[in-house]
Structure formats: C-alpha cells, structure tokens
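[1] next comes the sequence, and after it the predicted model I'd like to discuss.
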Amino acid sequence: MSTAQEVAEKEPISDLKKYLAEGIGTFVLVFAAVGTAVFSGSGVGQLGIALAFGLTLMFLVYSIGPISGCHVNPAVTLGHFILGRISAVKAGIYVAVQVIGGLAAGLAVYAIAQSLPSYNRTENGLAANGWGAHSPSAESGPLGRLVESGYGIGAAMTVEILLTALLVFVVLASTDQLSDVPLAGVSIGFTLAVIHLISIPIDNTSVNPARSIAVAPYQPGAMGQLWLFIVFPLIGGALGAVVYRALFGRYNRLND
C-alpha cells in the first residue's frame, strides 16, 4: 500500500470538500460543454458538442471522482440516494451546489457570448433545452416566423427518461466492484457523448437538471419548458438505479 493510500484511509475527505468539488465540477461541465455549443457550435457541429460533454465528464470523473464521486448531476445523485449510498441531507446539499455551480457557469457563458457584436440572445440563445418551436429541429422562415415545428413534448419526455436512465445505470455499473473501475471515466464519458449524438436534434439534450437550469434564464421561451428537463431526467435517474439494482442484485452502502 502506498503512502498516499495510507493517508487517504487515515484522513477521510470532509463533506465541505465534497460539496466544493460538486459545485466546481458542475461549473466546469456547463462552462466547457455548453460553452463549446455556444462559442464553437457552428464550427465543430453536433459531433464536436457531444464530445465536449463526454470528454469533460470523463476528465471530471478522474479528477474529482475520488473526492465527491463526481455526480455533477441531480439525477445521478438521486440514483445514489435510492441505493442508500448517500443520505437525504447530503443528497440535498449535493443538488444545491450543483445548481449553484451550473448557474454560475451559465452566467459566465452568457457574459462572454453577449460581448460579441454578432451575438443575438433571441436568435442564438444559450443552448437551452426545448421542444416544439424550441426544438433544435424547428425551422424558421423570414422575419423569424416558425416554418416547421421541431420534435414534440412526447419525444422530449421519452428521450430524457430513457437516456438519463442509461447514463445513471452506466455510472452505477461502471463504479461497481464487479467492474473495471479504473476505466469508469471512459465508459461514463463516452456514454454521455453518445447520448448527445442521439438527442441534440430532439431537445438539445438535458439528462441533467443542473445543466438545464443553468442556461434556461438566458434563452427566451426556455423557462416555460424547464419543468420537463427537471422532472423527467429525475424519473430517468430513478429508473436507472432500479435497473442497476435488478441486474447487479446488490448494492453497497457508503458511510455518511
């Protein structure tokens, strides 16, 4: 056993450090990935945006995972709570700092974006989630009039449940003792990238309420649809935890 491992066992990580890690991690995820969509989306395309989300989550898993578990997503925190890995109080604080970190990142992205003369908040938005007229697949004609509506509310609900369930299941399964834990960051990161490739055209991909809350205030019409991207990712997170427990047949409680 190395000296570093011995120190880690003797000195448990404080709750404050865990909360700071979650807040900072969520800030980095939103700033790096949503920032890519806002600043470079036209250049890198959907593949580049998907990789920005996936690769950011991957390096966060390896950097803050040993501190807080790298939830950076209320749906993931809910999954851990359902499995008894985190107490209700800690789960609530995790979600609070995730939302705060996300909002700070959203503000930073907006502050940078609006400094560009070509940026128009109404036309360009801030990569917020939405359906119908606010779906990325919606098409506008002259004078900004809607020509063709994008994917509807049913499609948004379906992908948010299924894809968040997939993400949470992969997070829990990849960090299980039966798995090759050192490769967890790779599997989790690329799962998020694939999820974005599937659903960016549908609703801009949430699977993370903190990410949706972070940018909704800066895009006209997004706040009215925000409820879906809070409720249905949480339903998906719960589903992912249930499927994980059913397949793996057991779970490990962590000491709070």
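    Nice, thanks for sending it over. Residues are numbered from 1 along each chain as shown.
[2] CA atoms for contacts and neighbours, from now on please.
    Will do.
[3] and Gly54, how many neighbours?
    Gly54 has 26 neighbours, counted by other C-alpha atoms under 10 Å.
[4] need the helices for the stretch 101-250 of the chain, in chain order.
    121-124, 153-174, 184-203, 209-215, 228-248 (DSSP state H, counting those that start in this stretch).
[5] show me what the first one is in contact with.
    Under the criterion C-alpha atoms under 8 Å, 6 or more residues apart in numbering, residues 38, 114, 218-220 lie in contact with helix 121-124.
[6] returning to that earlier point: okay, the helices of the stretch 101-250 of the chain, which one's buried deepest?
    Mean neighbours per residue, mean count of other C-alpha atoms under 10 Å, is largest over the helices of the stretch 101-250 of the chain for helix 209-215, with a mean of 27.
[7] same for that one, what does it pack against?
    Counting contacts by 3 or more C-alpha pairs under 8 Å, 6 or more residues apart in numbering; DSSP states H and E, helix 209-215 is packed against helix 74-82, helix 88-113, helix 228-248.
[8] turn those into TSV, including distance to Glu139.
    Shown next, in TSV, are these (distance: least, C-alpha to C-alpha, whole Å):
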stretch	distance to Glu139
helix 74-82	31
helix 88-113	23
helix 228-248	22
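[9] make a PyMOL selection of the buried ones in the contacts of helix 121-124.
    Applying 16 or more other C-alpha atoms under 10 Å to the contacts of helix 121-124, the buried members can be selected in PyMOL as follows:
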select buried, resi 38+218+219+220
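[10] for the stretch 1-150 of the chain, what spans make up the strands?
    Chain-ordered strands for the stretch 1-150 of the chain, with DSSP state E, counting those that start in this stretch as the definition, fall at 139-140, 146-148.
[11] how long is stretch 62-74 end to end?
    Using C-alpha to C-alpha, to the nearest Å, one end of stretch 62-74 lies 19 Å from the other.
[12] now what about it, what contacts it?
    For stretch 62-74, using C-alpha under 8 Å, 6+ apart, the contacting residues are 13, 17-19, 21-23, 25-26, 29, 60-61, 77, 94-95, 98, 185, 208-211, 234.
[13] buried members of those residues into PyMOL, please.
    Buried members of the contacts of stretch 62-74, defined by 16+ other C-alpha under 10 Å, are picked up in PyMOL with:
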select buried, resi 18+19+21+22+23+25+26+29+60+61+77+94+95+98+185+208+209+210+211+234
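[14] my guess is Ala32 meets Thr56, correct?
    Yes. Using C-alpha atoms under 8 Å, Ala32 makes contact with Thr56 at a distance of 7.0 Å.
[15] please compare the first structure with the one that follows:
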Amino acid sequence: MVKKGLAEVIGTFFLVFIGTGTAVLSGNVVGTLGIGLGFGLAIMVAANTIGQISGAHLNPAVTLAFLVNKRLDVQEFIVYVAGQIIGAILGTGLLRLILGMTDLGVDNLAQTTYQGISTTGAFIIEMTLTAILVFVIMSVTSKKGETSYNGLAIGLTLTMLHFIGVPLTGMSVNPVRSLSPAIFVGGDAMSQLWLYILAPLVGGLIAAVIAKTLLQTEE
C-alpha cells in the first residue's frame, strides 16, 4: 500500500511539474498543442514507470472511477488521493521555487480559472472532458481492452482535450492539478477551486458508470 501511495506521489509530481512548467515557461512559444503534449507526455512517462506499481492514476477523478467500479477499496482510494495531493503540491512548489530564482515572477503557476464563459458552462466543460478522459482510461485498463499502448492512448487523449479546455477553463480535468497552484497563488484560482474539484469528480463518476454498463469493462 505504501509503495502505491509513493508511486502516486512521484507520478503526480511528474504530471504537475512538467505540465504546468511547460505552460508557464514555454506556453507562449509552443501554444496549446505544446502545453497539451507537456501534460500528455508526462502521463505517458508515468504510466510506463510507476504504472506497474499503482496504475498511475495521478488524478482523484480516475481513482474515484476505480472505486465506484470496485477496482480498489476505500483504504486504497484514500492512500491514492493523499499521494496525488502531495505529489501535486511538490510539483507546484518546485516550479515556484525555480521561478523565484528568475525574473519571471511567481504569480503565474498555470493556475486554472475561467473567464468569458458562465460558471455552468465551465462546469459542463470540465465535467465532459474529464468524463472522456476517464472513459478512455477505464476502457484501455480493463481486461478486455488492455494493451501495451495504454499509456500512449491516455496521453494522446489528455493532449487532445487541451484543444477545447485551455481556451475555456484553462484545462484541468484533475482536482489536484488545480488545487496545488491555487494554494500558492490564491485569488480567483482559490475562489473557483470548488468547480475544478467537483466537476472532474462528477465526470469521473459518469465515465465509470458508462464504461461499466456500455463496455462491460468490469466483466
């Protein structure tokens, strides 16, 4: 159990540090595609390293889906989510530390906020995009769908979702990815954090039910 928790710490650290670091340091150069690839490649690396230990959830919405479909128990759920929170905070903390040694400032940590879209619209976007991501994960990690290309499928899915998510909500689909920058930056990122926690969890729940009933992933 401890190994699984530590694996989630490491994997989530990879995801948040590399993904948000790409957005902050290279976002103006690489654009939405590059940012999406930053997150997508990070999750692919995690899937192919610590994936054999914990499955590389790196996201409470994914872990919730696994809990709902009885692929893990409540104790494992708590350990996984705790590891994800710690890993995300470490990732953002290191990024902030590095930025503090430059003249870039520490106000931009790739925190997620929504502007130009209603709260309802932002909720629907985050919920829907998370549901798509988790649906893919539940499918490719099932006994019926598991292949050696799981990490690639998941990474490319996360990458393509950025094309829709970045312009509208900043693209989270992961509560801890939004939590960690909000802790350091505060402001709108903190006041809007509830949406970036609740919407992905609802999306993960929906995906779990659809995958189980439609694809029969748990049989």
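    Cool, the structure landed. Only a predicted model underlies this, so the values are computations on that prediction, with no experimental measurement involved.
[16] TM-score for these two?
    Superposed pair, TM-score by TM-score structural alignment, normalised by the length of structure 2: 0.95. Supporting alignment: 218 aligned residues with a C-alpha RMSD of 1.3 Å.
[17] nearest to Val170 of structure 1, out of the strands of the stretch 1-150 of structure 1?
    Evaluated over these, closeness to Val170 of structure 1 peaks at strand 139-140, with 34.3 Å, by C-alpha to C-alpha.
[18] what range does the closest one cover in structure 2?
    Across structure 2, nothing matches strand 139-140 of structure 1 (TM-score structural alignment).
[19] again with stretch 229-245 of structure 1
    Taken onto structure 2 by TM-score structural alignment, stretch 229-245 of structure 1 occupies residues 196-212 there.
[20] ok, now which ones touch the aligned partner of Leu197 of structure 1 in structure 2?
    With TM-score structural alignment defining the correspondence, Leu197 of structure 1 maps onto Phe163 in structure 2. Residues near Phe163 of structure 2 by C-alpha under 8 Å, 6+ apart: 32-33, 36.
[21] turn the helices of the stretch 101-250 of structure 1 into JSON lines, columns for distance to Gln5 of structure 1.
    Formatted as JSON lines, the helices of the stretch 101-250 of structure 1 follow (distance: least, C-alpha to C-alpha, whole Å):
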{"stretch": "helix 121-124", "distance to Gln5 of structure 1": "48"}
{"stretch": "helix 153-174", "distance to Gln5 of structure 1": "22"}
{"stretch": "helix 184-203", "distance to Gln5 of structure 1": "20"}
{"stretch": "helix 209-215", "distance to Gln5 of structure 1": "33"}
{"stretch": "helix 228-248", "distance to Gln5 of structure 1": "28"}
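[22] Ala4 of structure 1 is nearest to which of the ones you listed?
    Of the helices of the stretch 101-250 of structure 1, nearest to Ala4 of structure 1 by C-alpha to C-alpha is helix 184-203, at 21.1 Å.
[23] I figured Gly83 of structure 2 hits Phe13, correct?
    No. Contact criterion C-alpha under 8 Å: Gly83 of structure 2 and Phe13 do not qualify, at 9.6 Å.
[24] quick revisit: quick one: closest of the strands of the stretch 1-150 of structure 1 to Met157 of structure 1.
    Using C-alpha to C-alpha, the nearest of the strands of the stretch 1-150 of structure 1 to Met157 of structure 1 is strand 146-148, at 20.0 Å.
[25] residues contacting the most centrally placed residue in structure 1?
    Compute the mean C-alpha point of structure 1, and by C-alpha atoms, centre = their mean the closest residue is Asn208, 3.7 Å away. Applying C-alpha under 8 Å, 6+ apart to Asn208 of structure 1 gives the contacts 73-75, 164, 229-230, 233.
[26] next one: the aligned partner of it in structure 2 from Ile18 of structure 2, what distance?
    When structure 2 is aligned by TM-score structural alignment, the residue opposite Asn208 of structure 1 is Asn174. Distance of Asn174 of structure 2 to Ile18 of structure 2, given as C-alpha to C-alpha: 15 Å.
[27] now Gly170 of structure 2
    Relative to Ile18 of structure 2, and taking C-alpha to C-alpha, Gly170 of structure 2 is found at 16 Å.
[28] the more surrounded of the two?
    Of the pair Gly170 of structure 2 and Ile18, Ile18 is the one with more neighbours under other C-alpha under 10 Å, namely 23 against 19.
[29] give me the aligned partner of the more buried one over in structure 1.
    Ile18 of structure 2 maps onto Ala32 in structure 1, by TM-score structural alignment.
[30] go on, Ile125 of structure 2?
    That one, Ile125 of structure 2, aligns with Val159 by TM-score structural alignment.
[31] in contact with the residue mapped onto Gly83 of structure 2 from structure 1, which residues are there?
    Aligned by TM-score structural alignment, Gly83 of structure 2 pairs with Val97 of structure 1. Applying C-alpha under 8 Å, 6+ apart to Val97 of structure 1 gives the contacts 19-20, 22-23.
[32] now with 6 Å, please.
    Applying C-alpha atoms under 6 Å, 6 or more residues apart in numbering to Val97 of structure 1 gives the contacts Gly23.
[33] quick check: it vs Gly154 of structure 1, distance?
    For Val97 of structure 1, the distance to Gly154 of structure 1 - C-alpha to C-alpha - is 30 Å.
[34] how about Gly240 of structure 1?
    20 Å.
[35] could you do Val243 of structure 1 as well?
    Counting by C-alpha to C-alpha - Val243 of structure 1 and Gly154 of structure 1 are separated by 23 Å.
[36] what of Asn252 of structure 1?
    35 Å.
[37] how about Ala214 of structure 1?
    Ala214 of structure 1 is 23 Å from Gly154 of structure 1, by C-alpha to C-alpha.
[38] how about Glu9 of structure 1?
    Using C-alpha to C-alpha, Glu9 of structure 1 is found at 48 Å from Gly154 of structure 1.
[39] okay then, goodbye and thanks.
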